[in-house]
Each structure stands twice: as C-alpha cells, then as structure tokens.
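**Q** Here is a sequence together with a model predicted from it:
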Amino acid sequence: MDLITVEDIHAAAERIKGTAVRTPLLPCTWTETDRPLWLKPENLQPIGAFKIRGAANAMARIPAADRARGVVAYSSGNHAQAVAYVARQFGLPAAIVVPENTPVTKIEATRAHGAEVVVVPITDREIVAERLVAERGATLIPPFDHPDVIAGQGTIGLEIAADLPDVELVLVPVSGGGLLSGVATAIKALCPDAAVVGVEPELAADTAASLAAGRRVEWSTHDRARTIADGLRAAPSELTFAHLRERVDAVVTVTEEEIRSTVATLATRARLVAEPSGAVTTAAYLHRAADLPRGRTVAVVSGGNLDRDLLVTLLS
C-alpha cells in the first residue's frame, strides 16, 4: 500500500493557503520546566478544528469537470463543518451525512455554512453517503480514508517542524487516523529524532489495541460511542493503519475524567476552549507522564467545537 510522503504534504500546504489558518505554537508557562509544553491550537481555524486542512486539499484536487456535481461527506461534526465551509468557498454544493448523536452545535454550524445536512442512525452514515454519491454523481470527501485528506492534515506537522525544529515529542489525537498519519509523516521526515504518540480515550481505544495486536482490531460503533470525545469515535482504515504502523511510536489512552478535567484546565490556564476530543493530548501530558518520553512537547489541540451547556458543565 502506498503511503503519502512529505512532498505530498508540502504540495498540500500550497493548495490550502488562504483557506486554512497557519496556527501558532503557544508556550505553556504553567507546566513542568523539564517537560516544556507547546499547544498547537487548531481550534482557532475558521471552522474551529483541523479538519479544514484535509477538506481544502481534497477539494482543490477535484477535476474542474466534476465540481458542478458537488461533494458529499459523512462526519460526526468537525469534518462536516470543514467540507461545508470549504465547499462554500469553492462554490460547490455540499451534502453532509451525520449520525443522530452528533452535537447540535456542530449540526447547526454545518447548516450555517450552506450545506444540506442529512441526519441518520449512527451505523448508517457511510451507506447513505455512498448512495448520495451514486445518485448525484458527486465526489465523496471522506473524513480520513484518502491520501489527499491525510496530506492536508499533515500540514500541521510541517508547521510544528518549522516553528520548533528541536521538538522531541508530538502528541496527536487519534480516531480514524488521518490526522495522526499526516502529522507523523511530516515529523518523521523533518524531525526524525522526535517521537510521535497518538492519544485516544480508553472507551474508544481500538487503535491502541490494533497496534498492540499488529492488525486492526474491531470495536463496535456503540462501544466507541461511549466516550465524551465525540470526534474520536471512528476506527482507522486500512490506509491510515498502514501509516500508523510505519510512522507512529506509540498510542496512549486517557480516561473520561482526565479528558473532562483537562477541558477545564485548558480554558482556565491556557485560555483555550477545547472540545473533549481536542483536550486528549494535553490530558496525556498531564496524566500519563510515566508513559511518555520527556523533553520538548507539542500537544495538538485538534478542535474547540462543543455545546455551550457541556462547556458550562465541564467548567463547573
């Protein structure tokens, strides 16, 4: 299976200029001095999450003759918003299929970007998306299982390498694996001495189980849906798992309570609003130190889209 290269990621970076924001690295002065931490705040993207990068790169690659038929995506929320936002920028019609447990905030935001939203049972989103593609002749923009999407997400790694070339550890949330695959590809090419570690919830720890077994281990959709980190409920594909086996050093897990408390920590100490999925990397830094290499660390805060009521609850 062909893996993406750092050259693919450099090309993606050129394509997404003007659509995705080049987010900064934020130093955290409230952490251990011998384990300095920087946050990569992808919650500052126009749609509040990193997904805009992969969506923009994939849509920029659609042939001109196919664009009028539009795009279709399936997503639990952030990819939905990204595709809707980028499609509007490109002047393309977009239909987004979301599971019925998607936070209302993310559904409303997707509609606000002008996309058609189709709400379906949690197990049906891919089936319905494929049907819409067949009916409309549209282009499918998957949330992670595509080289162009992976390369777009990998631009985060390019920016980390440019801003902190002596980074020693990069922590990345993992769900379907597109973000971790792309960032690991960039970091291993540009900062080969740095470790790249994925982070996922204990209640959706299929990636950790898969890497330990040397093959993809299936967890049921309903089991993965137990975690509060709604953006981390997908499972790696054959394509992303191939990248993870080749380029990721380890995957660690965090508990629901650690995720919840870290959302509050990021809000009060770092002044960042992070959704639970975006908080898992900082949770690992704070609560899984014994399982991680020491040294200059970057934690990717993948997004900040969460319901206001949930944020109030987590801060109380």
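**A** Okay, I see it. Computed from a predicted structure; not experimentally measured.

**Q** drop to CA atoms for contacts and neighbour counts, all remaining ones
**A** Fine.

**Q** how close does the residue of the chain positioned farthest from its centre get to residue 203?
**A** What lies farthest from the middle of the chain is residue 65; by C-alpha atoms, centre = their mean that is 29.6 Å. Computed as C-alpha to C-alpha, to the nearest Å, the residue 65 to residue 203 distance reads 44 Å.

**Q** Next up, a structure to set beside the first:
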Amino acid sequence: MTSAPFAITLADIAAAARRIEGHVLRTPLVPAPRLSELTGATILVKHENMQATASFKERGAVNKLLSLDEAEKARGVIAMSAGNHAQAVAYHAHRFGIPATIVMPETTPLVKVENTRAHGARVVLYGETLYESAQKARELAEAEALVFVHPYDDAAVMAGQGTVASEMLADAPDLEMLVIPLGGGGLMAGNAIAAKAIKPEIELIGVEAALYPSFYNAVNDKDLFIGGATLAEGIAVKTVGQQTLPIVASLVSDIVLIGEDLIERAVNAYASLQHTLAEGAGAIGLAAIFKEPERYKGRKVGLLLSGGNIDTRLLAAIMVRELEREDRICAFRLTASDRPGLLGKVASLLGEHGANILEVSHGRLFLDVPAKGVTLDVTVETRGEAHTRSIEAALKNDGYAPRRILPRGLAEQDR
C-alpha cells in the first residue's frame, strides 16, 4: 500500500470515484487486436477520448469543482491549460453554474480554444508556454478573488485522475503494465497511487515528448533542453508538479522520451487500426511501444488514450505523411523531350503499372533541363515500397530518368 508523505492516498481516489460518478463517463477498456499484432504485446486501450470533452481531464476537474464550498463556487474559478483541462473545467463549471476563466497559451490549437469558449468560459490567450499562462492565471486569480484550479499540481485533481487506473484494474486485474502520458504529472501521480495500491507488482511507464523531458530531467538529475513545437502539446510542460514529482520518482519504473515521428505514427495507428481519434499526447503511450517493442512483447499492457482533441486538418496531414513514410505516396521528377502527347504516355505507363496519379506539374524553365526539354513532377499512390520500386524501374526503362522527390521537396540523386 502507498501512504504519506504523498499528497493523496487510495482512499482519496475512492472518494473521488464516488463524487464524480454520474458526471463523467466510465470509459471502456477495449482490446486492441490489430495494435497487439503490430507490437507483439497484448494491448488494452482505455478510451478516455470518449468523455464529453474528449479527455481524462474531466475526472480531476469534476472532483475539484464539487469539492468547493458555496462561497468559492459563487466567486468562480480560473485555470490555465493548453486545451483539455480548459475544456473540462469550462464544461463542468457551466453545468454546475460556476463562473470560469481559462488562460491558454497563444499557441493552443484553435479547435481547443473555440471548444473552451463554446462551453461558456471567458478565455484569455497569454504567453507561449503553460508556464507563462500560469503566471497570468495566478495574477488574475489574486486580482479577482478566483479559485485557482491547477491542471495537475492539486490533490483533488490528482485524485480524480487516479480513478482511471482503478477502473482499468477492476476491468482487467491481470494487467502487467500501464503506459501513461506524462506532462505535469497529475495523471501519472493519481494513477500510480491507485495502481500500486491495488496491484503492487504492476509496472508503470511514464512517457514524455522528447522535446519536453521535464520529468526525465527531474528524476534522473539531467539537464536536457526543454522546448520546441511538439505534436503532443497537451504534455508540453516545462515545470513538473511539486506534489506529483515525489510520487512519480518513487512509483514509476521508467520514463521514456519519444520523438515526433513516432508520435505521428501512433496517432495514425489509432486512426487506421483502432478506428479512433487520438491527439499527440493521447497517442504517446502507443509510441513508446513502437520505440521499444521487445520491452512489451508477450506482456499484457494497458494503454491510456488520454485525449482525442486533434485538429482534423492536422490529422489528415499526419496520415498523408505516414503514407509517404511507407512509400505508398511518392513523387518522381521525370525529364524528357517536350513533345505533344508526353503527359498521356506517362499517364498510360503509370496506369499500366497500377499507380494512381494524385498530382502533376510541368517545368520548362529549369536551367538544368535542355531548352527543348521538360521536367514532369508526378505524385502517385502505390501499394507500398516494392510497388514503388517497380514503377520507378518502368519509368527508367522508358527513358524518363526518374528521380525521387523527398517529402521535404528535395530530389534525390540519380540511383
């Protein structure tokens, strides 16, 4: 059993579960056979993206709001958040008749800003990071006598988040590992207390974006640079919680850092294989398994899909980028004599080899092309790497001197 000096106990989490019942969804823990087949682990996914505001943050927000006295509720609350905490506080504050002000970084995705406003909250955009937003929120809290609802460094919020693991282990007591996104630590701290109290032998893995190794630095006494544009903006936190740090340091087996390419791959895998939406922070646990599949192979792993608030245009871009990485979308630059019927011949050749043409552009003014020549940039959809290679070979055999154009726009040298 876990005990003080930690900020919360299993009893606090049990009380939170009773308090939030009926206000948040008891989300399903769903087997993920295609993800399991892909990774070699037996994966079950806790779908917190099914909450009303599409993230686990509702649990902590509801527990905190319902713990306020009547005078505090009348004055109102203020929170700082990159999005999901903001929406959760705004949504449930509106339900409970509590005035809410949310301070968000200016870099917050538009979908999260607009969703927060739609829930009736006053939104203040300030700063580039959560740290700057937090400073502004505290200034407003003091000036306007508002109750500050911290997104992670608050005992009531942590206890609410801990109800996730208690539900997971109630549904699947034989889980061997929990892989949990790690930002400021409220989600991990609450769930670490719950999981270790219920099943002491369970292994807990915290996952951070490589650009924001805040807990990794704090726990391992490192000084890795923190900052940059990450797809996992929901856990892009520079300063860890004072109450969450001792819990994470004591109970979490390891903290792993994940690059942006693997986060993109995980978002795409959730969409294409699990048929569900995951934002970057929500998908990062799956990305950790992609990074080290041998670590999880043969084990029963619980993944927490913590949120699904992703801009649809960004999701579309990620899925196209994954097709490019898999060689299922590729571009060739062809060079030939500028003569009538050229485009038709190239199109016929590509059609004969089963390529679907997505885009074509001509170039006649490049200085590395003869005056009577032309370049033709053709983007096609294929069945994969082997199919792409066969199409490239066919173009070469017909004298078009194909060069692959990389996604970043630079042509490779002739092979």
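**A** Happy to help now that I have it. The structure displayed is predicted, hence computed values, not measured ones.

**Q** if we can go back for a sec, structure 2: which residue goes with the residue farthest from the centre of structure 1?
**A** Applying TM-score structural alignment, one finds that residue 65 of structure 1 aligns to residue 71 in structure 2.

**Q** Which secondary structure element is home to that match?
**A** Residue 71 of structure 2 belongs to helix 70-75 when assigned by DSSP states H and E.

**Q** Packing partners of the next helix or strand after that helix?
**A** Proceeding N to C from helix 70-75 of structure 2, the next assigned helix or strand is strand 77-80, under DSSP H and E. When contacts are defined as 3 or more C-alpha pairs under 8 Å, 6 or more residues apart in numbering; DSSP states H and E, strand 77-80 of structure 2 sits against helix 84-96, strand 100-104, helix 130-144, strand 147-148.

**Q** Just say which of the ones you listed is most tucked in.
**A** Sort those by mean neighbour count, taking mean count of other C-alpha atoms under 10 Å, and strand 100-104 sits at the top with a mean of 28.

**Q** Residue in structure 2 paired with residue 22 of structure 1?
**A** Under the alignment (TM-score structural alignment), residue 22 of structure 1 pairs with residue 26 of structure 2.

**Q** how close does its match sit to residue 301 of structure 2?
**A** 19 Å.

**Q** Tell me which of these two has more neighbours.
**A** residue 301 (23 against 19; other C-alpha atoms under 10 Å).

**Q** what's the matching residue for that one over in structure 1?
**A** Using TM-score structural alignment, residue 301 of structure 2 pairs with residue 297 in structure 1.

**Q** That match: what's it in contact with?
**A** Neighbour list for residue 297 of structure 1: 35, 36, 37, 38, 167, 168, 169, 170, 171 [criterion: C-alpha atoms under 8 Å, 6 or more residues apart in numbering].

**Q** Ranking by neighbours, what's the top pick from the residues you listed?
**A** Ranked by neighbour count (other C-alpha under 10 Å), these have residue 171 at the top, with 29 neighbours.

**Q** Can you say which helix or strand has that one in it?
**A** Taking DSSP H and E as the criterion, residue 171 of structure 1 maps to strand 169-173.

**Q** residues in structure 2 matched by that strand, start to end?
**A** Counting by TM-score structural alignment, strand 169-173 of structure 1 falls onto residues 177-181 of structure 2.

**Q** mean distance, the matching stretch to its aligned residues in structure 1?
**A** Here the mean offset of stretch 177-181 of structure 2 against structure 1 after fitting is 0.3 Å, by mean C-alpha distance after the TM-score superposition for structure 1.
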